[in-house]
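S.K.: Sequence below, structure please.
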Amino acid sequence: MTFQEVRFPDNISRGARGGPERRTQIVELASGDEERNASWANSRRRYDVAYGIRRADNLAAVVAFFEARNGRLYGFRFKDWGDHKSCLPSQIPGPTDQSIGTGDGTTIAFQLVKRYASGAQSWTRAIAKPVAGSVRIALSGVEQSSGWSVDTATGVVTFSAAPGSGVAITAGFEFDVPVRFDTDALDVTLDLERLGSITSIPLLELRR
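M.R.: Down below sits the predicted model:
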């Protein structure tokens, strides 16, 4: 995957619209009942950043960013202001926020994940783009200041020594969403005051 480790401008992403999308097949039966099947095992996020453009300077920044990414060619980081932490948005990430595995005395690498739960149901999302300097790790509830490293391009945490059998491994972090532009053309309009506008700038989450 062609990806550049650069983040879309925060001051524009803050005003974006979007969120998770799922794909469900629904078949209506002759009786009026319906059968539903999930086409995707995981959700995929879509955004429209045109809503974050409020000034001509914002427009110029987006055009420059679009050109530097060659339209849809290169992926990049995007901060989803509604979902960018291992904890609730109002909280500070802590080392016990999310379970990322259990030690077996052999495994040294663990993928960062975030679990979404409601009632008895839950879904676990792999986190591939943690924010540098934000990751905190704990073993059996005790924060570890050393003995591990994290690859901010993949979200994989690697320990210098394998955690012991049965040891709970937890993490807290901030993260970005890997996305790309979902268009190769920007339709820019200039009004009488020479303030630019774009009707839509779609972004699509990149999945492995």
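S.K.: Going by C-alpha atoms from here, please, whenever you check contacts or count neighbours.
M.R.: OK.
S.K.: can you tell me the distance between the two ends of stretch 43-61?
M.R.: Terminal residues of stretch 43-61 lie 29 Å apart, using CA to CA, to the nearest Å.
S.K.: Go through that stretch and flag the buried ones.
M.R.: 45-53, 58-59 (16 or more other CA atoms under 10 Å).
S.K.: now that stretch: how far from the chain's centre is it?
M.R.: Centre-to-centre, stretch 43-61 and its host chain are 16 Å apart (CA atoms, centre = their mean, to the nearest Å).
S.K.: List the neighbours of it that are in contact with it.
M.R.: Residues outside stretch 43-61 that contact it (CA atoms under 8 Å, 6 or more residues apart in numbering) are 9, 11-23, 194-207.
S.K.: Check stretch 166-173 too.
M.R.: Residues from elsewhere that reach stretch 166-173 (CA under 8 Å, 6+ apart): 85-87, 93-104, 112, 130-131, 134-141.
S.K.: Second chain to compare with the first, below:
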Amino acid sequence: MAIEAFSEERFPLRIAFGTSGGPERRTDIVRLSTGFEARNQRQARSMRRYDAGSGLKSLADLAAVLEFFEAMRGRLTAFRFRDPLDHASARLGQPITPLDQRIGTGDGETREFPLAKLYGSGEGAYRRPIEKPVAGSVRIAIAGAETVASVDATTGLVGFEVAPALGAAITAGFEFDVPVRFDTDQIAINIAAFEAGDIPTIPLIEVRP
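M.R.: Now for the predicted structure:
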């Protein structure tokens, strides 16, 4: 039986909102004989890790995770995950608007633009590709005016029937999920220990869909 490498199914929301974790970066640091440091980033994009175990509050939650784990075949199939702190184009707690994030500038020819979220400002800002927007949540504007565009919820690609005019700012607001997979092929459960407060570790790791 063929199994898809990515499922558009989402990890149970009620458990996701209680998970711990966040972005991870890999940096090599070499201290020179002069006392200065040489630092090098191994990868341009950050990678997120989570522990879904911290989101388990009941045996029902535990059963839901076990069912999901089996459906995803352990580490085999990746899936959508809602980051409890970073899942929208706007700041946490603020409403989404079509002006939240600049995703491109019109040149009169290009009709497709990938969604992205900017962290920081200026030349040092980090531009994070958004490849799993939530269907129906994306709002688009051209030169400040909200407009209609097609959105591929599986890739984060925004398409226009007519290419935006030269110099026009293309902006977007959206909710999004993180593509992750289980980072273990076994979930060891002891019900008595769980009821006594011993929560199992259930690691998740971000993937490139």
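S.K.: what about the aligned partner of Ala50 of structure 1 in structure 2, which SS state?
M.R.: Matched by TM-score structural alignment, Ala50 of structure 1 corresponds to Gly53 in structure 2. Three-state assignment for Gly53 of structure 2 (DSSP: H, G, I helix; E, B strand; the rest coil): helix.
S.K.: ok, back up a step: next step: the contacts of stretch 43-61 of structure 1 restricted to strands.
M.R.: Cross-referencing these against strands under DSSP state E gives 17-21, 196-198, 202-205.
S.K.: Most neighbours among those residues, which one?
M.R.: Of all those, the most densely surrounded is Glu205 (23 neighbours; neighbours counted as other CA atoms under 10 Å).
S.K.: What's the first helix or strand after the longest helix along structure 1?
M.R.: For structure 1, the longest helix by residue count, based on DSSP state H, is helix 56-68. Of the helices and strands lying after helix 56-68 of structure 1 in sequence (DSSP states H and E), the nearest is strand 75-78.
S.K.: which residue lines up with Thr24 of structure 1 in structure 2?
M.R.: In structure 2, Thr24 of structure 1 lands on Thr27 (TM-score structural alignment).
S.K.: so what's Thr110 of structure 2 up against?
M.R.: Thr110 of structure 2 touches 163-164, counting by CA under 8 Å, 6+ apart.
S.K.: Distance of the match of Ala50 of structure 1 relative to Asp107 of structure 2?
M.R.: Distance from Gly53 of structure 2 to Asp107 of structure 2, counting by CA to CA: 47 Å.
S.K.: quick one: what's aligned to Gln41 of structure 2 in structure 1?
M.R.: Aligned by TM-score structural alignment, Gln41 of structure 2 pairs with Ala38 of structure 1.
S.K.: what's the closest non-adjacent residue to its match?
M.R.: Distances taken as CA to CA, 6 or more residues apart in numbering place Thr24 nearest to Ala38 of structure 1, at 4.5 Å, with adjacent residues excluded.
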